[in-house]
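Visitor: What follows is a predicted protein model with its sequence.
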Amino acid sequence: MKTFTTKAFKTLAISALLATTGVVVGVAAPAQAADKPAAPKYKLSKPVQQALAESQKLSAAGDNAGALAKANEAAALPSLTPDEVYMINAVKINIAIATKDNTLLEQALRGALSSGLVPPEDQAKFYRNLGALALQHNDYATATSDFEKLAALNPADTEPMIALAELYQRQKQPVKAVAMLGKVIDTAKANGTVAPETVYRRRLAIAYDAKLTADIQPAAMALVAAYPNPVNWRDALTIFRDGANLDDQASLDTLRLMATVGALNGERDYAEYAETASNRGLPGEAKTALDEGVAKGMLSTSKPFVKELSGVVTPKIAADKASLPGLAKDAAKAANGKLALSTGDAMYGYGQYADAAAMYKLALSKGGIDADTANLRLGMVLAKSGDKAGAEAAFKAVAGPGARKTLAQYWLIWLSKKA
């Protein structure tokens, strides 16, 4: 079987989430001239007021170097008040924007925040830009701190959370990254929306790459529940198969689910399904897998493997199918449910879902079989025959723990999407 790879899971680009260029920050305007008082909201000493007024005059004249020197002159004055710290840095911010000096901008933004006077409506803008600026020079720790503050300011905004998840991952903190992406998903639900598919896929990719066993299947199930397309189903079930160490029976049941959700893709998948069914003594199901693979262009009748397997299973089908009524009668008389279970499996392969359901129920009533296997397959045939409530009850009866419990949960997800 082809080994699963996370190459298909694209990293969420931080550059797409953050405004790392064209920084625009709203701040209160400083005094316009030396003989005009500062805005009433801010109380400035005469030396500070005069230096800032001169700074603005120089800036308006295009002398930004001189303007910065005057702002620094004000900053060097002793015993500055919070009002003065804020206004000095407001002037510096405007100079930094005019000169496209990101180093100065970052210093000024932090300086303004240190005053405690940045209005609440502007703090998010400040921290977003600070995070972007820190990212420009790969200062992940500082960017993380800024985006954590940004996220705290507006808990309903998922963009800072997405950025944080990537920052945690870049700093080799996959547990925190996965948890944060889970928070993105939960927050989106609380907002009445669905997080982007990339968030679900990224969460699964990080969990898989970091071997976070407890997080992999929840992330995979969440992905197919939110975005149940064939690609996501295939990725989720491939990951499940790779990590579950399945026996032949559970492997067959997984392939059956993949066939049902349209997740089989390529020659290898259909060949494996057909061969697994054949090895389990199910020629009808093996032939169905071969025929479907050929019909979808995944298998070629000219390939030796297809010719050989078709030559093995096709001659068996007529007698096998004709034997089912007699096997059903024998199963009713048997001391345990083993024959009923195997007969139900054969009926499944021929699409005789109602008859198969009766056999699985008989097997459960007689006992002597693995109840989880019987309930899982009972749910499968009831789902395929349209008995949604019955299928749901059967799947929920799979007690687990183990692969069959996980498969039942996947089937329940698929069932929930059916009309």
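Guide: In hand now; what should we look at? Numbers count the residues shown, from 1 in each chain.
Visitor: CA only for contacts and neighbour counts going forward, please
Guide: OK.
Visitor: who's in contact with the spatially most central residue of the chain?
Guide: Compute the mean C-alpha point of the chain, and by Cα atoms, centre = their mean the closest residue is Y200, 1.3 Å away. Contacts for Y200 (Cα atoms under 8 Å, 6 or more residues apart in numbering) come out as 181, 185, 219, 222-223.
Visitor: Would you tell me which one of those comes nearest to L164?
Guide: L181 (8.8 Å; Cα to Cα).
Visitor: Count the neighbours of that closest one for me.
Guide: Using other Cα atoms under 10 Å, L181 has 27 neighbouring residues.
Visitor: Ok, K183 next?
Guide: So K183, with other Cα under 10 Å, has 16 neighbours.
Visitor: Could you check which helix or strand contains it?
Guide: When elements are assigned from DSSP states H and E, K183 belongs to helix 174-190.
Visitor: ok, now F240?
Guide: Assigned by DSSP H and E, F240 falls in helix 230-244.
Visitor: what's that helix packed up against?
Guide: The contact analysis (3 or more Cα pairs under 8 Å, 6 or more residues apart in numbering; DSSP states H and E) places helix 230-244 against helix 213-226, helix 248-261.
Visitor: want to compare, so here's the second one:
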Amino acid sequence: MFTRFRSMPATAMAAVLGCALMATAATPVAAKEKPKKEDEAKKGTTIAVSKGFGPAVKKMMEATNAKDVAALQTALTEGEPTASTTEDKYWVAFYQLQLGILNKDKATQAKGLDAMLATGITPPESLATYNFFSGNFAYGDKDYAKAAQRLEAAKAAGSKEPQLDVLLMDSYLQTSQVDKGIEIAKAAIEAQRAAGQRPSDELYVRPIKALQTAKRNDEVLDLMTLRMRDYPQPQVWRQTLFTLLQQSGESKEIALDVLRLMRATNSMLQRPEYLEYAGLATEAALPGEVVSLIKVGRDTKVIPTPDAKLDEIAKAQGERIGDEETTLTAYAAKPSTLSNPKVAGATGDAMVGYGRYADAVPLYKAAVAAGGDKELWTYRMGVAQALAGDVAGAKASFAEVVGPRKRLAQLWLVKINTPAAAPAAVAPATGN
């Protein structure tokens, strides 16, 4: 009896990914505005101070230029009561921001930014920056509603901060606005891909985790499938296929197909999946596939040496092979084989087990033509074509798969269309 490794307690939902997002981005650079009408006029923005506030703001500016924290604090304390207009209050807030930057005090920076934005006269050219950092600080304080509001304003003002979409998406996810968060994530993903950039893995990982929490399993796999385009590393393939395996129910045939794709993507990274795969292939009478599978596990050191259970399976299946491979060619050409859909398909499976992918294709075609399970044999024909290097044929076959293997067909298309993965940091799986 085969072992379902995915049923073990330690293997609950490998795709729950919990990467830590940085709470805050870089400290905002001090703005270049100076409280002098002529300087602002050169930029197209005028924020003039009142006559009574002039001496105070001059001291603030001089202290800031000198990077004298004590002098700036004194100037603010003395000057704030003399600020009588909205413009004056804007400059008080501006120099509060400068004080926070000099002190590396995020709370003071956030206070200054909020006060500046509250005046309603922030120069248009500064709205993107100030709203982004205000939202960034709010995110760090876990005030996600405020963070979303500020980050939306930053985006509307044209902010190009690389972390904006991630922070905005997660602000919505943290306030249980899952659909809004996913909408932002998907738009950001496609925009970045269109620009020739690889999207941040956070744009996939955090929505996936939120969808798992909401038990929206089909959407989990939708997003995991999209993620494979940009992060096709073996451990990411394993997370995705493990999740699909969890949802395969009691279908041994589908489970076997999932594990075959895991093998094809080099994502069989732990012993238990080899044990389940070997058990399923043994029950399906595919000794060639079992023996070659265990050899891969040994070569990659995933299967230890010795391994009593898998060594026993390999020995028994090796003996069972006999002269099977040498007789397959003649057997495959018999009319009685080609006219019986189950026999034709099973013979195709045996061919694949021995690595004879191109030879398996006519047998799968015969299984379909003889009235066999079209979804099953068309899918496996696509796999054989893909493994044989017939990309066009594989794509055409997978496009016809509309039944329970549709998700697997989509993932095979991702594998076909995705270049070999380069090393990259990806979100780790939890569990097995």
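Guide: Looks like it arrived, so ask away. What you see is a predicted model, and the numbers here were worked out from it, not measured in a lab.
Visitor: TM value for the aligned chains?
Guide: For this chain pair, the superposition-based TM-score is 0.85 by TM-score structural alignment, normalised by the length of structure 1; 404 aligned residues with a Cα RMSD of 3.1 Å.
Visitor: before we move on, back to that, pull out the buried positions in the helix holding F240 of structure 1.
Guide: For helix 230-244 of structure 1, the neighbour count (16 or more other Cα atoms under 10 Å) marks 230-241 as buried.
Visitor: quick one: it aligns where in structure 2?
Guide: Helix 230-244 of structure 1 lines up with residues 234-248 of structure 2 when matched by TM-score structural alignment.
Visitor: quick one: contacts for T46 of structure 2?
Guide: Counting by Cα under 8 Å, 6+ apart, T46 of structure 2 has contacts 37-38, 40.
Visitor: follow-up on the earlier one: ok, and what's touching the helix holding K183 of structure 1?
Guide: For helix 174-190 of structure 1, contacts defined as Cα under 8 Å, 6+ apart pick out 156, 158, 161-162, 164-169, 194-195, 199-200, 203-204, 206-207, 210, 212, 215.
Visitor: Drop anything exposed from these.
Guide: Using 16+ other Cα under 10 Å as the burial test, these include 158, 161-162, 164-169, 194-195, 199-200, 203-204, 206-207, 210, 215 as buried.
Visitor: number of nearby residues for A392 of structure 2?
Guide: 12.
Visitor: Map it onto structure 1.
Guide: In structure 1, the residue matched to A392 of structure 2 (TM-score structural alignment) is A389.
Visitor: now F137 of structure 2
Guide: Checking TM-score structural alignment: F137 of structure 2 goes with L133.
Visitor: Please apply the same query to A115 of structure 2.
Guide: Aligned partner of A115 of structure 2 by TM-score structural alignment: G111.
Visitor: And the strands in structure 2?
Guide: Applying DSSP state E to structure 2 gives no strands.
Visitor: wait, V402 of structure 2 sits on K374?
Guide: No - using Cα atoms under 8 Å, V402 of structure 2 makes no contact with K374, being 9.9 Å away.
Visitor: Please say which of these two ends up with more neighbours.
Guide: More crowded of V402 of structure 2 and K374, by other Cα under 10 Å: K374, with 20 against 13.
Visitor: Excluding chain neighbours, what is closest to the more buried one?
Guide: Spatially, and ignoring its direct neighbours in sequence, K374 of structure 2 is nearest to V368 (5.4 Å; Cα to Cα, 6 or more residues apart in numbering).
Visitor: if we can go back for a sec, of the buried residues of helix 230-244 of structure 1, closest to N64 of structure 1?
Guide: N232 (54.6 Å).
Visitor: who touches the closest one in this structure?
Guide: Counted by Cα under 8 Å, 6+ apart, N232 of structure 1 has contacts 223-224.
Visitor: isn't the match of F137 of structure 2 right up against D101?
Guide: No - using Cα under 8 Å, L133 of structure 1 is not in contact with D101, being 10.8 Å away.
Visitor: anything in contact with each of these two?
Guide: Counting by Cα under 8 Å, 6+ apart, nothing touches both L133 of structure 1 and D101.
Visitor: more crowded one of these two?
Guide: Neighbours per residue (other Cα under 10 Å) separate L133 of structure 1 from D101, with L133 holding more: 23 against 12.
Visitor: if I look at the more buried one, how far off is P119 of structure 1?
Guide: Note on L133 of structure 1: its distance to P119 of structure 1, by Cα to Cα, to the nearest Å, is 21 Å.
Visitor: what's the answer for A98 of structure 1, then?
Guide: For A98 of structure 1, the distance to P119 of structure 1 - Cα to Cα - is 22 Å.
Visitor: Alright, that wraps it up for me.
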